[in-house]
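[1] One predicted model, sequence on top.
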Amino acid sequence: MKLEKEISGGGRFERQPNRFTTRIEAGGEHPPEPGRYQIYASYACPWAHRSLIVRELLGLREVVGVTIVDPIRDEKGWRIPGGDPVTGVEYLSELYLATDPGYEGRYTVPCVWDVAARRLVTNDYPQITLTLETAFAPWHAEGAPDLYPEELREEIDALNEVIFQGLNNGVYRAGFARSQEAYDEAVTEVFATLDLLEERLSTRRHLHGDALTESDVRLYPTLARFDAVYNSHFKCAVRRLTDYPALWAYARRLYAVPAFRDTTDFDQIKRHYFVTQTNVNPSGIVPRGPEIDWTAP
């Protein structure tokens, strides 16, 4: 992993900015059209997991394509097993360099390829799910949930920022910290955020009430990886997800929904983190456990 450029002088992990941020929007250079776009994703990556969940929830399987990369990265980055049937490339890096030959950052998923323009449009993971929820609304399946209702957008955006800073990215700030001070700062924020969410979910079914929203989609991938990976691998060991009654029940309710369950691959998740991130786990040994029943009522 090319992490050195993302470590500050104080040993703090500072995530690289997204390189491609063009919007897919009606009237723009890249308009929403069925069959025009391909998402490159990994079952292991929490940022990509969001896109896979939303694509399933909204019934966009026949509208927006998906290519799944191998969970184990090597020095060339994400590999596409058997080659990509859409572009013919073997590594995701080839699409990054075809779009920007001077690109030197990490090759990240999710990202979206415009088949017609033959270029990457975006690797802006927060925007990708919002684009599926808004720009592709004309192709949503009948009865699909409104994950980003206009009347709740301000509240959703505000909570999403809290979840990102304290938890989604917070676990990485703890895991990749290069100083005790940076680790202590990050891990304290992780569990303060979990405590806040536990209190919030003790009185409601989802983060914004009874209905599923974008905020739930953003929280779930981190919860799904918490006890399996972040608790040990990223040293977020103060408490486990299963120690939070409301959060643990909430996570299992989401897992019971096919769009969440069918895109959650614990084997790929564990192999990716423990084998690929040798800066954290030099041995590459994948631990057994924990034994958790995600199907429990």
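    Received, thanks.
[2] Every contact and neighbour count from this point should use C-alpha atoms.
    Noted.
[3] contact partners of stretch 69-88?
    1, 40-44, 67-68, 89-93, 106-107, 115, 268-269, 271-272, 275-276 (C-alpha atoms under 8 Å, 6 or more residues apart in numbering).
[4] Secondary structure element holding the residue nearest to residue 103 when sequence neighbours are not counted?
    Closest residue in space to residue 103, ignoring its immediate chain neighbours: residue 97 at 6.2 Å, by C-alpha to C-alpha, 6 or more residues apart in numbering. Assigned by DSSP states H and E, residue 97 belongs to helix 92-99.
[5] helices and strands around that helix, which ones?
    Judged by 3 or more C-alpha pairs under 8 Å, 6 or more residues apart in numbering; DSSP states H and E, helix 92-99 is in contact with strand 119-122.
[6] Centre of the chain to the strand it packs on, how far?
    18 Å (C-alpha atoms, centre = their mean, to the nearest Å).
[7] Past it, which element shows up next along the chain?
    helix 125-134.
[8] one step back: the helix holding residue 97: which residues count as buried?
    92-96, 99 (16 or more other C-alpha atoms under 10 Å).
[9] Show residues contacting stretch 213-220.
    50, 53-54, 129-130, 145-148, 156, 159-160, 163, 168, 206-208, 251, 254.
[10] okay, pairing it with this:
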Amino acid sequence: MKQFFFKSPVIMTGKWVWYNFWRLMMSNLAPSDDTGNYQRPSSHFRHQVKEIEANRYTLYGGITCPWAHRTLMVRALKDLEDVIEVNLLVPSVNEGGWIMQEVSENCRTLKELYQLAEPSYEGRCTVPVLWDKKTKKIINNESADIIIILNEKFNQFSNQKKIDLYPQNLQEQIDLWNKKIYHYINNGVYRCGFAQTQSAYEKACLGLFTTLDEIDLHLADNRYLCGDDLTLGDVRLFTTLIRFDSVYFHLFKCSLKRIKDYTNLNRYLEDINNLPKIKNTYDIKKIKEDYYHNLFPLNPSGIIPLTTS
């Protein structure tokens, strides 16, 4: 005798409500195109530092954010801790943005700082931010620009003048790596996690792991991306790799492999991680907490999975 199982109206209704509520939340969290592919908005402030002074500029960042982590790494590698002040913000799901741990420039939130710089501003308020304390203006909020500024503009104050993370003879090579790494890895993990259709997710996921495979093969014969010298390309790759196994593998469904499953990428990650000061630029426990607690549409329970170190 056949048994027929009817879906409970409660379950069907709940599924419909949750799915549509999820789509609404995702549209605010992560804008997408018509096919469900995540579209990262562009940065608004793209100015350069014109007056080079010590202790004039503040770098606003956040431990969670891989884009802000880039800037913290370059600041540390160039030994600019006494030249560029850092203010680390924390994400707040209740506030819907970044908040100051201590009031800065009479601002309690990053949004207030943006509006102090430009009262008519209505865009996204993101970290990192390079802030001019003298003019009360945002110099730049694009991490790709800020890491070049920190590498080049403050050398006269640096105790690591010989370290050049963007040398002229390697710039073309670095730029090619940066373009690929940004699209398929840095932004690729977000395109996996924020995908709103199966096809968008699979496209992003396959692109991500094809590129990781390619880099792993390249690193079989190279210490870093461009040979024996650490560059901005490595900085940009590191901040995604260090979060990968603990966060992106689970939360963003980047689940074909872990970084520790790659012989050369894993060695490369440990190599950079053991460079002086690098471990002081991030806190993996805090990173996990912030990702799993604040990205509610991806993890509504707030449960943080146990992961191997």
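    Perfect, thanks for sending it. Because the structure is predicted, anything quoted here is derived from the model rather than measured.
[11] re earlier: inside helices: which ones of the contacts of stretch 213-220 of the first structure?
    50, 53-54, 129-130, 156, 159-160, 163, 251, 254 (DSSP state H).
[12] all strands of the stretch 51-200 of the first structure, in order?
    Under the criterion DSSP state E, counting those that start in this stretch, the stretch 51-200 of the first structure contains strands at 65-68, 111-114, 119-122.
[13] hey, which of those strands is tucked in deepest?
    Mean neighbour count (mean count of other C-alpha atoms under 10 Å) peaks for strand 111-114 among the strands of the stretch 51-200 of the first structure, with a mean of 23.
[14] In the second structure, what range does it match?
    Using TM-score structural alignment, the residues of the second structure aligned to strand 111-114 of the first structure are 129-132.
[15] now swap in stretch 41-59 of the first structure and tell me
    Against the second structure, stretch 41-59 of the first structure falls on residues 61-79 (TM-score structural alignment).
[16] Equivalent analysis for stretch 167-175 of the first structure, please.
    Counting by TM-score structural alignment, stretch 167-175 of the first structure corresponds to residues 185-193.
[17] what does residue 244 of the first structure align to in the second structure?
    By TM-score structural alignment, residue 244 of the first structure lines up with residue 262 in the second structure.
[18] One more: residue 131 of the first structure?
    Aligned by TM-score structural alignment, residue 131 of the first structure pairs with residue 149 of the second structure.
[19] OK, contacts around its match?
    48-49.
[20] What of the one 10 residues further on?
    In this structure, residue 159 of the second structure makes contact with 78-79, judged by C-alpha under 8 Å, 6+ apart.
[21] ok, 10 Å please
    77-80 (C-alpha atoms under 10 Å, 6 or more residues apart in numbering).
[22] repeat for residue 290 of the first structure
    Residue 290 of the first structure makes contact with 227-229 under the criterion C-alpha under 10 Å, 6+ apart.
[23] mind listing which of those are in helices?
    Using DSSP H, none of the contacts of residue 290 of the first structure sit in helices.
[24] Just the buried residues of the helix or strand harbouring residue 48 of the first structure, please?
    Secondary structure from DSSP H and E places residue 48 of the first structure in helix 46-57. Neighbour-count burial for helix 46-57 of the first structure flags 46-57 (criterion: 16+ other C-alpha under 10 Å).
[25] which of these lies closest to residue 237 of the first structure?
    Proximity of these to residue 237 of the first structure was ranked by C-alpha to C-alpha; the top entry is residue 46 with 19.2 Å.
[26] tell me the SS of the nearest residue to that closest one once chain neighbours are set aside?
    Sequence neighbours aside, residue 221 is the residue nearest to residue 46 of the first structure in space, at 5.1 Å (criterion: C-alpha to C-alpha, 6+ apart). Here residue 221 of the first structure is recorded as helix under DSSP: H, G, I helix; E, B strand; the rest coil.
[27] give me the number of residues near residue 127 of the second structure?
    23 (other C-alpha atoms under 10 Å).
[28] quick one: it from residue 193 of the second structure, how far?
    The gap separating residue 127 of the second structure from residue 193 of the second structure is 20 Å, by C-alpha to C-alpha, to the nearest Å.
[29] now do residue 76 of the second structure
    The value you get for residue 76 of the second structure to residue 193 of the second structure, if C-alpha to C-alpha is used, is 30 Å.
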